[in-house]
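Trainee: One predicted model, sequence on top.
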Amino acid sequence: MPLQTERTLTLDRREGPHGEVALRQRGEHHEIIANGCFLMDTSDGRSERLLVDAALDALGDRPAPSLLIGGLGVGFSLARAAANPRWRHIAVVEREQAIIEWHLTGPLAAISRDALADHRSVILHTDLVAYLRTTTHRYDALCLDIDNGPGWTVTDDNENLYSPAGLATCQGRLEPGGILAVWSAQPSPAFEDALRNAGFSGVRTEEIRVARGVPDMVHLAVRPA
């Protein structure tokens, strides 16, 4: 008898200013697709959680730090942050209205419902690159997960985030001694060099083994005090 494969259902598909974004269900899990590119799903989540954990660990004993998460995704990073009472303020920047709605009233609410109800959490419906350029607010940690990595962006304009000017902007949005953490689906020595050239210190990459495929990466860097 042939093996049965999991059926994939498209639950929602929308065309927006940055292209198409879709929510699919595969078996019991959900996945987000942007412009035909797989972004993330609900099958694991350990690397999205480590993105937040690694940033908090790198802050040491800093009291009541604030956090900016770039990209709501399936909600694992937000849920992880809200589960830790150390974070004083948790802001999530998400440019896709569809993704926000999938969390507020859709299937992804199962992951993020408690986190979104937390008084420390706020969703900012805006483009991350534009927000970082215009806000005057500083954070103790920036955890960025809007692409598959610095060399594998969802849209071309996201490349600006990893450019020298973009990294300088990130540094300006951090408090002295603050942490920049960037998720990536693959290692990038070139990005590590770019972080150092931008003036960050303590640049390192943590490898996260996942259930399937090659390990994920989290790039970490410190704004000098």
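Mentor: Here it is on my side, so go on.
Trainee: contacts and neighbour counts: CA atoms only from here.
Mentor: Will do.
Trainee: I figured Met40 hits Ile32, correct?
Mentor: Yes. Assessed by Cα atoms under 8 Å, Met40 is found in contact with Ile32 at 5.7 Å.
Trainee: which of those two has more neighbours?
Mentor: For Met40 versus Ile32, the count of surrounding residues by other Cα atoms under 10 Å is larger for Ile32: 22 against 19.
Trainee: Please give the element, helix or strand, for the residue lying closest to that one once chain neighbours are set aside.
Mentor: The spatially closest residue to Ile32, leaving aside those adjacent along the chain, is Leu23, at 4.9 Å (Cα to Cα, 6 or more residues apart in numbering). Assignment of secondary structure by DSSP states H and E places Leu23 within strand 19-26.
Trainee: After that strand, which helix or strand is next?
Mentor: Using DSSP H and E, the helix or strand that follows strand 19-26 towards the C-terminus is strand 29-34.
Trainee: Presented hereafter is structure B, for comparison with structure A:
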Amino acid sequence: MLSASLLCKKFSNFTAVTDFDLSLKPGEIFGILGPNGAGKTTIIRMLLGLIKPSSGEVVINGFSLSGNFVNAIKNIGCLVETPFFYNYLSGRENLELLFKISNPKLNPHQDVEQTLKLVKLFDRADDTVKKYSQGMRQRLGIAAAILHKPKIVILDEPTNGLDPEGMIEIRKLILSMAKNQNISFLISSHLLSEIEQLCHRIAILNLGKTIAMGSVSQLIQPGDDNLEDLFLRLIKTKK
């Protein structure tokens, strides 16, 4: 599905990421954790082809990102910042517009309707986006990310700014799509409890290096009550 091998990124004399490896399986939810400046955003930008690695390789669904960018990147959907929509258009109209930009010769109706149902916005699809709650906007953002039916979705802080109810909605949506649509998710978040509840495996980064990778149950040691304890122990140990 998605693999990264020995990814490195240097900016002048600063090394942002060193030898990052990843192999994402179908239907897997993988989390990336780390303090500010750990390299999380740089890794996501390399996986999306937004910046070129200094060394290493990314392969998506069998296609090299550097050698066959178009075929590789069409398998990925992403939500990496606060999603932008036209407030005076409905949720449905926003998705139809997005679909037509990418597929001007195709009718968007069936794909848009299916996607709205999947993210549980179908009943509010004709409301203008300005009436949406923050959680509904985030679900619409995920709808935009999966509209072209990607096999992999990358989410950067998907519950950022949401209230507890909105966070639960997004969590349930991600778990459902991974299980029922076999979509793989790569999630970067600073919310440790969210990662602990969502992810099958995690990578913990510090100063551009992977200091731990595996399931939470594999990584937690005696004395760690939860992921937060594990995270703080590893960060302090590796400084």
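Mentor: Looks like it came in fine. Nothing here was measured: the structure is a model prediction, and the numbers come from that model.
Trainee: Once they're superposed, what TM-score comes out?
Mentor: The TM-score (TM-score structural alignment, normalised by the length of structure 1) is 0.35; 122 aligned residues with a Cα RMSD of 4.9 Å.
Trainee: neighbours around the closest residue to Ile142 of structure 2 other than its chain neighbours, how many?
Mentor: Distances taken as Cα to Cα, 6+ apart place Leu79 nearest to Ile142 of structure 2, at 6.6 Å, with adjacent residues excluded. For Leu79 of structure 2, the number of neighbouring residues by other Cα under 10 Å comes to 20.
Trainee: what helices or strands is the helix or strand harbouring Leu22 of structure 2 leaning on?
Mentor: Using DSSP H and E, Leu22 of structure 2 maps to strand 14-24. Packing partners of strand 14-24 of structure 2 (3 or more Cα pairs under 8 Å, 6 or more residues apart in numbering; DSSP states H and E): strand 2-11, helix 40-47, strand 209-214.
Trainee: Give the buried residues for the strand holding Leu23 of structure 1.
Mentor: Buried positions in strand 19-26 of structure 1, judged by neighbour count with 16 or more other Cα atoms under 10 Å: 21-26.
Trainee: Kindly list the longest strand within structure 1.
Mentor: strand 174-184 (DSSP state E).
Trainee: before we move on, back to that, with distance to Ala110 of structure 1 added, can I get the buried residues of strand 19-26 of structure 1 in JSON lines?
Mentor: Output for those, formatted as JSON lines (distance: Cα to Cα, whole Å):
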{"residue": "Val21", "distance to Ala110 of structure 1": "20"}
{"residue": "Ala22", "distance to Ala110 of structure 1": "18"}
{"residue": "Leu23", "distance to Ala110 of structure 1": "15"}
{"residue": "Arg24", "distance to Ala110 of structure 1": "15"}
{"residue": "Gln25", "distance to Ala110 of structure 1": "14"}
{"residue": "Arg26", "distance to Ala110 of structure 1": "16"}
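Trainee: which one of the residues you listed sits closest to Leu144 of structure 1?
Mentor: Set against Leu144 of structure 1, the nearest of the buried residues of strand 19-26 of structure 1 by Cα to Cα is Val21 (18.8 Å).
Trainee: Give the closest residue to the closest one in space, chain neighbours not counted.
Mentor: Spatial nearest neighbour of Val21 of structure 1, excluding adjacent residues (Cα to Cα, 6+ apart): Ala34 at 4.4 Å.
Trainee: by how many degrees do the strand holding Leu22 of structure 2 and strand 2-11 diverge?
Mentor: Orientation check (axes from the mean of the first three to the mean of the last three Cα atoms, to 10 degrees): strand 14-24 of structure 2 against strand 2-11 gives 180 degrees.
Trainee: hang on, Leu116 of structure 1 packs against Ile100?
Mentor: No. Using Cα under 8 Å, Leu116 of structure 1 makes no contact with Ile100, being 10.7 Å away.
Trainee: what about Ile32 of structure 2, neighbour count?
Mentor: 24.
Trainee: you'd agree it is up against Leu205?
Mentor: Yes. At 7.4 Å, Ile32 of structure 2 counts as touching Leu205 under the criterion of Cα under 8 Å.
Trainee: Could you tell me which residues touch both of the two?
Mentor: Lys40 (Cα atoms under 8 Å, 6 or more residues apart in numbering).
Trainee: Buried ones in the helix ranked longest in structure 1, by neighbour count?
Mentor: The single longest helix within structure 1, with elements called by DSSP state H, is helix 46-58. Buried residues in helix 46-58 of structure 1, defined by neighbour count with 16+ other Cα under 10 Å: 46-56, 58.
Trainee: got it, and stretch 166-181 of structure 1?
Mentor: For stretch 166-181 of structure 1, the neighbour count (16+ other Cα under 10 Å) marks 166-175, 177-181 as buried.
Trainee: if we can go back for a sec, between the buried residues of helix 46-58 of structure 1, which is nearest Leu142 of structure 1?
Mentor: Top of the list for closeness to Leu142 of structure 1, among those and by Cα to Cα, is Ala55 at 8.0 Å.
Trainee: Gly56 of structure 2: what's it in contact with?
Mentor: Shown in contact with Gly56 of structure 2 (Cα under 8 Å, 6+ apart): 4-8, 19.
Trainee: I'd like the distance between Arg131 of structure 1 and Glu101 of structure 1.
Mentor: Residue 131 of structure 1: Tyr, not Arg. Applying Cα to Cα, to the nearest Å, the value for Tyr131 of structure 1 to Glu101 of structure 1 is 20 Å.
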